[in-house]
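Colleague: My questions concern the predicted model and sequence given below.
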Amino acid sequence: MADGTTRFHHGGEDVFHYGPATNAPLTVVAERAVVSVDPAMPLDLAALIGCAATTGVGAVRNTARVRPGEAVAVLGCGGVGISALHAAALAGAYPVIAVDVRPDKFAALIRMGATHCVDATAPDAADQIREIAGRGVDYAFVTTSAASAFPLAMGALAVRGTCVLIAGYPDGVALGFDPGHLLNGERRIVASKYGSSNPPVDFPDLVDMYLAGRLDLAAMVSHRWRVDQMDEAYDALRSGAATRGLIVFDTESAG
């Protein structure tokens, strides 16, 4: 809560789960934490705006401000990554390279705007990315804390390219890089927290993009689970099998 306490407890211990997230059909939040949006917005898809879409789209639009023709790679194509991928395509970036450990997701990623896909587990993944882009990418968005992702992103950058760090890492984790690679190519590392967003402004804007048919939130959703299937949802999250999943309380919407 705003005062540093939590209203959720289990076994006498405080439970922190991203503020109001409860896996419950109803919750109570402070008035200032509520953003009014167009009532035409489907609430199940609005759930994506509350986190993944704002983080991924915002990293492209607000943090990096990707321009047409700039080369982009997205490393890790779950909910945040697929949102960044889609936003890069909407911004006119080219190429837009999806980099993931699950090749079975590549067809879905191409439908969301990827022009090329690279298997992140390939030993020459960085070489493949640089070859596709011709000289390396202008922006590499790191949405996964997998140990190989950050060095892969740095190795794929063009001269004056930027690594945009979105992934959350456990406290105390240190990332290493070659200072000479950074300095000699005038490369940069920037962080993007929640898409550098301002929710009262960005949420309605993303809703308007969806209602105008530009932001394809529905296509991002690969799975829907009922509440009693929650363990399956978390298994898919851990394995990377889902692009974006939804836990729904309307049993007719799951499947």
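Modeller: Looks like it arrived, so ask away.
Colleague: switch to C-alpha atoms for all contacts and neighbour counts from now on
Modeller: OK.
Colleague: Against which helices or strands is the helix or strand residue 44 falls within packed?
Modeller: Assessed by DSSP states H and E, residue 44 sits inside helix 43-48. The helices and strands touching helix 43-48, judged by 3 or more Cα pairs under 8 Å, 6 or more residues apart in numbering; DSSP states H and E, are helix 217-220.
Colleague: now for the next helix or strand after the helix holding residue 44, which elements pack on it?
Modeller: Counting by DSSP H and E, the next helix or strand C-terminal to helix 43-48 is helix 54-58. Packing partners of helix 54-58 (3+ Cα pairs under 8 Å, 6+ apart): helix 79-90, helix 199-211.
Colleague: what's helix 54-58 in contact with?
Modeller: The contact list for helix 54-58, computed with Cα atoms under 8 Å, 6 or more residues apart in numbering, reads 48, 80-88, 166, 193-197, 202-203, 206.
Colleague: go with 6 Å
Modeller: Contacts to helix 54-58, defined as Cα atoms under 6 Å, 6 or more residues apart in numbering, come from residues 80, 83, 84, 87, 194, 195.
Colleague: Use this one as the comparison:
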Amino acid sequence: MLTGAGSVLNGARVRPGESVAVIGVGGVGLNAIGAARIAGASPIIAVDVRDGVLRRARAFGATDVVNSSCADAVAAVRELTGGGVRHALDVVGVAATAEQALRMTALGGGVHLVGLAAGRAHLKLSLPRLLLEQKRIQGLVMGSGDPRRDIPRYADLYLRGRMNLDDLVSRRIGLHEIDAGYAALRDPDVARVVITSF
């Protein structure tokens, strides 16, 4: 929640009417999509390799979905937006998806790196192209948030029915089931596992 929603609201500072693409639609990506909806973004494009999570993304506010396992994600996003998005969030954290985010961003847009990349991941840049296209690249840790400010804010949005948290919870477990809970997160149909009892 803090990372996904915060990356949109605090880091990217998405404004009404700005276009957003979210690459990687797990729990963090779903929260980013939900926050983009709250911010008034349009369109909001979810990009992933799994149809099931892309269907779920629509319940969080995605206006369009792209399955990058069977379509060129960059071409699809650029076509949907008439030239690229204002904000592209890479929630996956690998070089290939960061490069996709850079290429699907429009002139003057922002690339927001949210997913934690492995130590040897590198992003190749054309400095002249980056300069001429006036793009920004921003790394975001924990959604550039302040938990004391953001948690009450998100709780209020949830209680007013504006933020969808219920559909994130795929499974409820006891603390003694924590190993099975972590294992369940490998299943693409599981968004989040919540510990409800000790």
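Modeller: Great, that's in hand. Fair warning: this is a prediction, and the values are worked out from it, not measured in the lab.
Colleague: And the TM-score between these chains?
Modeller: Once superposed, the chains reach a TM-score of 0.91 (TM-score structural alignment, normalised by the length of structure 2), with 198 aligned residues with a Cα RMSD of 1.9 Å.
Colleague: Can you tell me which of the helices and strands packed on helix 54-58 of structure 1 is packed in deepest?
Modeller: With neighbours taken as mean count of other Cα atoms under 10 Å, these reach their highest mean count in helix 79-90, at a mean of 28.
Colleague: What residues in structure 2 pair up with that helix?
Modeller: Per TM-score structural alignment, the counterpart of helix 79-90 of structure 1 in structure 2 is residues 27-38.
Colleague: Now that stretch on structure 1. Mean distance?
Modeller: Compared with structure 1 after the fit, stretch 27-38 of structure 2 shows a mean deviation of 0.6 Å (mean Cα distance after the TM-score superposition for structure 1).
Colleague: Ok, which of the helices and strands packed on helix 54-58 of structure 1 comes nearest residue 127 of structure 1?
Modeller: Ranking those by proximity to residue 127 of structure 1 (Cα to Cα) places helix 79-90 first, at 20.0 Å.
Colleague: all helices in the stretch 51-200 of structure 1, in order from the N-terminus.
Modeller: With DSSP state H, counting those that start in this stretch, the ranges of helices along the stretch 51-200 of structure 1 come out as 54-58, 79-90, 106-111, 125-133, 149-156, 179-184, 199-211.
Colleague: In structure 2, where's the longest strand?
Modeller: strand 105-113 (DSSP state E).
Colleague: Now that one on structure 1. Mean distance?
Modeller: Strand 105-113 of structure 2 versus its aligned partner: 0.6 Å mean (mean Cα distance after the TM-score superposition for structure 1).
Colleague: Output the residue interval of structure 1 matched by that strand.
Modeller: The aligned range for strand 105-113 of structure 2 in structure 1 is 157-165, by TM-score structural alignment.
Colleague: Setting the sequence-adjacent residues aside, check what's closest to the residue in structure 2 sticking out farthest from the centre.
Modeller: In structure 2, counting by Cα atoms, centre = their mean, residue 198 sits farthest out from the average C-alpha position, at 31.0 Å. In space, and not counting its chain neighbours, residue 198 of structure 2 is closest to residue 175: 4.9 Å by Cα to Cα, 6 or more residues apart in numbering.
Colleague: Look up how far residue 147 of structure 2 lies from that neighbour.
Modeller: 24 Å (Cα to Cα, to the nearest Å).
Colleague: against structure 2, where does the helix holding residue 44 of structure 1 fall?
Modeller: Going by TM-score structural alignment, helix 43-48 of structure 1 lines up with nothing in structure 2.
Colleague: list the contacts for the aligned residue in structure 1 for residue 79 of structure 2?
Modeller: Counting by TM-score structural alignment, residue 79 of structure 2 lines up with residue 131 in structure 1. Listed by Cα under 6 Å, 6+ apart, the contact set of residue 131 of structure 1 is empty.
Colleague: and residue 131 of structure 1, how far is that from residue 100 of structure 1?
Modeller: 17 Å.
Colleague: Next: residue 112 of structure 1.
Modeller: Counting by Cα to Cα - residue 112 of structure 1 and residue 100 of structure 1 are separated by 14 Å.
Colleague: Check residue 209 of structure 1 too.
Modeller: Relative to residue 100 of structure 1, and taking Cα to Cα, residue 209 of structure 1 is found at 27 Å.
Colleague: Repeat that for residue 154 of structure 1.
Modeller: Taking Cα to Cα as the measure, residue 154 of structure 1 falls 16 Å from residue 100 of structure 1.
Colleague: Residue 242 of structure 1 now?
Modeller: Residue 242 of structure 1 is 12 Å from residue 100 of structure 1, by Cα to Cα.
Colleague: likewise residue 14 of structure 1?
Modeller: Residue 14 of structure 1 is 35 Å from residue 100 of structure 1, by Cα to Cα.
Colleague: So which of the two has more stuff around it?
Modeller: For residue 14 of structure 1 versus residue 100, neighbours defined as other Cα atoms under 10 Å are more numerous around residue 100 (24 against 12).
Colleague: residues contacting the aligned partner of that one in structure 2?
Modeller: Using TM-score structural alignment, the partner of residue 100 of structure 1 in structure 2 is residue 48. Residues near residue 48 of structure 2 by Cα under 6 Å, 6+ apart: 24, 67, 68.
Colleague: could you redo the last one with a cut-off of 10 Å?
Modeller: 22-26, 29, 54, 57, 65-69, 73, 92 (Cα atoms under 10 Å, 6 or more residues apart in numbering).
Colleague: Lovely, talk soon.
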